[in-house]
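Enquirer: What follows is a predicted structure for the sequence shown.
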Amino acid sequence: MSKVLGIDFGLKRIGLALGYEEFKMSFPYKTLEKKDNESLFIELKEIVKKEDIKKIVIGIPRYLNGEESLTTRQVKNFIKRLNSKLGLPVLSVDEALTSFEAEKILKSSASKKKLKDKKNIDQLAAVIILDSYFQTTS
């Protein structure tokens, strides 16, 4: 079974989701606090090994008009480093409004406590990124 790691890259936190490519299903996994890059890559490498990840899918943020933002460039640099540090295929998908969509889903289905915890939003955004990838590969 091929496991895929979905990543919602943020300036403070990185939301993670696990997915199964054969079933096109994904689940919230974890939120990493962004410290220095080296400890972040060590943590990601441990997760990849522990979960036997075969592929990574990361959301690329853009302005609504399609233009790149400062965060877009940061994510592209992050992808290059992921490739060199982990040696896995890293694919990208458009992540337009995934955090907004995640917050909307939590508002309609979860307690206020879950909504206040930004980690839940980050993980759900990573799930939405993975689901978007799965929809394009069917």
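Expert: Cool, got the structure. Numbers count the residues shown, from 1 in each chain.

Enquirer: Every contact and neighbour count from this point should use C-alpha atoms.
Expert: Noted.

Enquirer: quick one, what contacts A125?
Expert: By C-alpha atoms under 8 Å, 6 or more residues apart in numbering, the contact set of A125 is 8, 15, 98-99, 101-102.

Enquirer: Please identify which helix or strand holds it.
Expert: Here A125 sits within helix 118-136, counting by DSSP states H and E.

Enquirer: is it true that S99 touches I121?
Expert: Yes: the criterion here is C-alpha atoms under 8 Å, and S99 meets it with I121 at 6.4 Å.

Enquirer: So for these two, which sits in the more crowded spot?
Expert: Comparing S99 with I121 by neighbour count (other C-alpha atoms under 10 Å), the higher total belongs to I121, at 26 against 21.

Enquirer: another structure for you, compare them:
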Amino acid sequence: MKRAMALDVGFKKIGVALSDPLMLTSYPYRVIFRRSNRETFEELLGIIEEKGVSDVVVGIPINREGKRTRIGEKIEKFVDKFKNFLSERGVRVRFHLFDESYSTLEAEELLRNLGKKREAVDDVAAALILREWLEERRNEKEEER
């Protein structure tokens, strides 16, 4: 079985969400507090191996003109370093960069509407990113038929 994992990458925290093994639904998994890149990558690698992740979806903020923001460029550098880290360990997963411009705001609103107060919304934001990516993927497959 394979799963997709989504990352909502921030300067201090990374929200992690996973799909079910059929890649139909997404759910918040956990929040990782960033330390050194190496320690953070080791922690993410542990999830990839434990959960059988085949695809990693990384949220990248896009501005109104459709271009990556400065933060988006920093996230891309993080992703490149993570890819190199995985490659050095012989781990192969597919990476997908996905527009996540309003995922955190959406996650905060969702939690507020549910009457839940959470300090970290990052894993919920990652689950929303993953849900959108899974829906887009399904739609593309249906169009191919």
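Expert: In hand now; what should we look at? These figures come from a predicted structure and were not determined experimentally.

Enquirer: picking up where we left off before, please identify which pair of the contacts of A125 of structure 1 lies farthest apart.
Expert: With distances taken as C-alpha to C-alpha, the most widely separated pair in the contacts of A125 of structure 1 is G15 and E101, at 14.1 Å.

Enquirer: Compare those two (neighbour count), which wins?
Expert: Set G15 of structure 1 next to E101 and count neighbours by other C-alpha under 10 Å: G15 wins out with 25 against 15.

Enquirer: quick one, what contacts the more buried one?
Expert: Residues near G15 of structure 1 by C-alpha under 8 Å, 6+ apart: 7-9, 29-32, 119, 121-126.

Enquirer: Out of the residues you listed, who's the most crowded?
Expert: Going by other C-alpha under 10 Å, A126 tops those with 35 neighbours.

Enquirer: and it, how far is that from K30 of structure 1?
Expert: From A126 of structure 1 across to K30 of structure 1, the span is 10 Å (C-alpha to C-alpha, to the nearest Å).

Enquirer: Mind listing the shared neighbours of these two?
Expert: In contact with both A126 of structure 1 and K30: 15-17, using C-alpha under 8 Å, 6+ apart.

Enquirer: Among those, name the ones in helices.
Expert: In helices, judged by DSSP state H, none of those are found.

Enquirer: Quick check: of the residues you listed, which lies closest to K114 of structure 1?
Expert: G15 (14.6 Å).

Enquirer: who are the neighbours in contact with R68 of structure 2?
Expert: Contact analysis of R68 of structure 2 by C-alpha under 8 Å, 6+ apart lists 60-62.

Enquirer: Show me the helices in structure 1, by range?
Expert: Using DSSP H, helices in structure 1 cover 37-51, 70-86, 98-109, 112-116, 118-136.

Enquirer: between the longest one and helix 98-109, what angle do the directions make?
Expert: For helix 118-136 of structure 1 against helix 98-109, the angle by axes from the mean of the first three to the mean of the last three C-alpha atoms, to 10 degrees is 110 degrees.

Enquirer: What's the separation between the closest residue to K76 of structure 1 other than its chain neighbours and S111 of structure 1?
Expert: Once flanking residues are discounted, K76 of structure 1 sits nearest to I60: 7.8 Å by C-alpha to C-alpha, 6 or more residues apart in numbering. Counting by C-alpha to C-alpha, the gap from I60 of structure 1 to S111 of structure 1 is 29 Å.

Enquirer: Looking at those two, which is more packed in?
Expert: Counted by other C-alpha under 10 Å, I60 of structure 1 and S111 do not tie: I60 has more neighbours, with 24 against 10.

Enquirer: Trace the more buried one over to structure 2, please.
Expert: Correspondence of I60 of structure 1 to structure 2, assessed by TM-score structural alignment: I60.

Enquirer: which residues does that match contact?
Expert: Going by C-alpha under 8 Å, 6+ apart, the list of residues near I60 of structure 2 reads 68, 72, 75-76, 97-101.

Enquirer: What is the nearest of the residues you listed to E142 of structure 2?
Expert: Using C-alpha to C-alpha, F98 comes nearest to E142 of structure 2 of these, at 19.7 Å.
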